[in-house]
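Novice: sequence first, predicted model second:
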Amino acid sequence: MERMNVNPTRMMLTSLKKRLKTAVRGHKLLKDKRDELMKEFLDLARENGRLREDVEKRLGEVYKNFTVASSIMSQEVMEESLMFPKQGVELQVSSRNIMSVDVPVFDFRTTAEDPADIFPYGFARTSGELDNAISELSDIFPILLELAAKEKETALLAAELEKTRRRVNALEYVMIPRLQVTIKYIQMKLDENERGNQTRLMKVKDMMLEEAIAEKKAKDEAAIERMVESRQ
């Protein structure tokens, strides 16, 4: 791992150690978030699959009834019967937060006073299969909204999960190792400088000791010479 291009000083060493501590703590928090997001995503994917299977099965029955009704009724009567819908809905969109991700929540209310009033035609000229298809569509509509919300929620969680995974990997395989290598390099440089300083101090001490010994020797020799001269 390539180290960072910094000056090997004690101040920089202290700063990098603080950054490493923060990175390690952030890595743990992001890993916990990633694991929780994965759990939420898997639960949501299973629920989404169950809803989709249910909707596809029920829509299959709706298409079947429409096909039978189309074969029994004339095209003109079919179009006339469905031309002016009697019931409408007003969609309301809110949101809720899952692991810092805002996901949509869909709700609706019918525009007519009676929610069961869904048939825009009389029953004399239409077939029972058309009635069944419209009734089944009315029953499926809340599930379709729930499925739409779940699929959007799944997509948002998947995007957040991928973003969190990239951050975890960047910290685990790039940032933290790079900080560790740089800290080790600075520590080695500082230790090397300290050993160099100690070696220089020892040399200076030896030189001072030699000078002191030489000076003492010179003084002793001078004293001996004076004693010899005084006896003569």
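Specialist: Received, thanks.
Novice: drop to CA atoms for contacts and neighbour counts, all remaining ones
Specialist: OK.
Novice: can you give me how far the longest helix anywhere in the chain is from the chain middle?
Specialist: In the chain, ranked by residue count with DSSP state H as the criterion, the top helix is helix 10-72. Its chain's C-alpha centre and that of helix 10-72 lie 12 Å apart, by Cα atoms, centre = their mean, to the nearest Å.
Novice: excluding its backbone neighbours, what's nearest the residue most central in space within the chain?
Specialist: Central residue check for the chain by Cα atoms, centre = their mean: the C-alpha nearest the mean position is that of Thr164, 2.1 Å away. The shortest distance from Thr164 to any non-neighbouring residue, by Cα to Cα, 6 or more residues apart in numbering, is to Arg34 (6.1 Å).
Novice: for Met227, see how far away the one you found is.
Specialist: When distances are taken as Cα to Cα, to the nearest Å, Arg34 and Met227 turn out to be 92 Å apart.
Novice: with neighbour numbers in mind, choose between those two.
Specialist: The residue with more neighbours, out of Arg34 and Met227 and counting by other Cα atoms under 10 Å, is Arg34; that gives 21 against 11.
Novice: quick one: contacts for the residue nearest to Gln87 when sequence neighbours are not counted?
Specialist: Nearest in space to Gln87, with sequence neighbours left out and distances taken as Cα to Cα, 6+ apart, is Ile118 at 5.4 Å. For Ile118, the contact set (Cα atoms under 8 Å, 6 or more residues apart in numbering) comprises 85-87, 134-135, 138.
Novice: mind checking which of those land in helices?
Specialist: Cross-referencing those with the helices (criterion: DSSP H) gives 134-135, 138 as the overlap.
Novice: number of residues surrounding Lys217?
Specialist: The number of residues packed around Lys217, counting by other Cα under 10 Å, is 12.
Novice: just Lys17 next, same as before
Specialist: Lys17 sits with 16 neighbouring residues when counted by other Cα under 10 Å.
Novice: adding another structure so you can compare the two:
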Amino acid sequence: MSSRQLLRITRPTKLELIRLRRRLAVARRIHRILRDRLTLIVQEFFIVVKKLYRMRRELNELLELAYRGYSQAYAFYGHRELSLLSNPLATGVEVYAATRNIVGVRAPLIELKSYPKEHSIILPPETLTIYRVRARVLELLVSIAELEKELQVLGIEFERTKRRVNMLEHVLIPRILNTIKYLRSKFEEREREEKTRMKRIKTVLTRRRGVAIL
């Protein structure tokens, strides 16, 4: 057996064998926990993907609706008139950003703290569609940004956890098992040698007794 397949041990003693058995039990327990965690991360990942798909579809529909309204207004009023009308409506929004815990992963939390203010400006009928959907578009943009970042951190955590699972499954646990097997074979070899030695001693003593009797 190659030394690369074994753990480094100070001396092949039975106490070391007991320690290795305990270490094997801990490694298997951690491996099981990490595999369960990996399953949860994958489940959460696909939940987020579905949410993101629905939100992107809704956003595309709203943007398409707004674009049709803008095209009509542009054809009717031209770029200059539309710019003059939209300037009073250009208000800022506040965004709240924090983090939250999802399956043990620090994921972003982004929320709109304030929405565009309502104005008493009389708008052309062709631009009303844009004005009505803009709040929902902002909500969707913020939510999509949050979900995309969440997917990113989940993906990073998945890769990190997967590496640890693979290391335990394909490196550490097999090495512990091989080392335990190696120690057992050493102890069995010692036991056989001890039995052979005792037989030789017994044979020598028996012969000496026979000589003494003669």
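Specialist: Yep, that arrived. Small disclaimer: the values here were computed from a predicted structure and weren't measured.
Novice: got a TM-score for the two of them?
Specialist: Once the chains are laid over each other, their TM-score by TM-score structural alignment, normalised by the length of structure 2 reads 0.88; 210 aligned residues with a Cα RMSD of 2.1 Å.
Novice: select only the buried ones of the contacts of Ile118 of structure 1 in ChimeraX?
Specialist: Buried members of the contacts of Ile118 of structure 1, defined by 16 or more other Cα atoms under 10 Å, are picked up in ChimeraX with:
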select :87,134,135
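Novice: what's Tyr91 of structure 1 aligned with over in structure 2?
Specialist: Not Tyr; residue 91 of structure 1 is Leu. Aligned against structure 2 by TM-score structural alignment, Leu91 of structure 1 finds its counterpart in Val95.
Novice: A strand includes that match, no?
Specialist: Yes: under DSSP: H, G, I helix; E, B strand; the rest coil, Val95 of structure 2 falls within a strand.
Novice: alignment lookup: Leu59 of structure 1 to structure 2.
Specialist: Taking TM-score structural alignment as the criterion, the aligned counterpart of Leu59 of structure 1 in structure 2 is Leu63.
Novice: distance of the closest residue to that match other than its chain neighbours relative to Leu109 of structure 2?
Specialist: Counting by Cα to Cα, 6+ apart, Val137 is the residue found nearest to Leu63 of structure 2 once chain neighbours are left out, at 7.7 Å. Distance, Val137 of structure 2 to Leu109 of structure 2, using Cα to Cα: 18 Å.
Novice: ok, Thr179 of structure 2 next?
Specialist: On the measure of Cα to Cα, Thr179 of structure 2 and Leu109 of structure 2 end up 47 Å apart.
Novice: neighbour-wise, which of these two wins?
Specialist: Between Thr179 of structure 2 and Leu109, Thr179 has the larger neighbour count (other Cα under 10 Å), namely 22 against 18.
Novice: what residues does the more buried one make contact with?
Specialist: Taking Cα under 8 Å, 6+ apart, we find Thr179 of structure 2 in contact with 5-7.
Novice: so what's the residue count around the aligned partner of Glu162 of structure 1 in structure 2?
Specialist: When the two structures are superposed using TM-score structural alignment, Glu162 of structure 1 falls opposite Glu159 in structure 2. Other residues within reach of Glu159 of structure 2 by the criterion other Cα under 10 Å amount to 13.
Novice: please identify the helix or strand for Glu159 of structure 2.
Specialist: If you go by DSSP states H and E, Glu159 of structure 2 is part of helix 128-167.
Novice: how big is the offset of the helix or strand where Arg100 of structure 2 lies relative to structure 1?
Specialist: Of the helices and strands defined by DSSP H and E, Arg100 of structure 2 is found in strand 94-102. Aligned to structure 1 and superposed, strand 94-102 of structure 2 gives a mean residue distance of 1.2 Å (mean Cα distance after the TM-score superposition for structure 1).
Novice: now that strand: how far from the chain's centre is it?
Specialist: In this view, strand 94-102 of structure 2 has its centroid 19 Å away from the chain centroid, taken as Cα atoms, centre = their mean.
Novice: read off where the following helix or strand past that strand ends up in structure 1.
Specialist: Going down the chain from strand 94-102 of structure 2, the next helix or strand is strand 105-114, by DSSP H and E. Following TM-score structural alignment, the partner segment of strand 105-114 of structure 2 in structure 1 covers residues 101-110.
Novice: so how far does that stretch sit from its counterpart in structure 2?
Specialist: Once the two models are superposed, stretch 101-110 of structure 1 sits on average 1.5 Å from its counterpart in structure 2 (mean Cα distance after the TM-score superposition for structure 1).
Novice: counting neighbours, which bits of that stretch end up buried?
Specialist: For stretch 101-110 of structure 1, the neighbour count (16+ other Cα under 10 Å) marks 103-106 as buried.
Novice: can you check stretch 7-27 of structure 1 too?
Specialist: Counting neighbours by 16+ other Cα under 10 Å, the buried set in stretch 7-27 of structure 1 is 8, 13, 16-17, 20, 23-24, 27.
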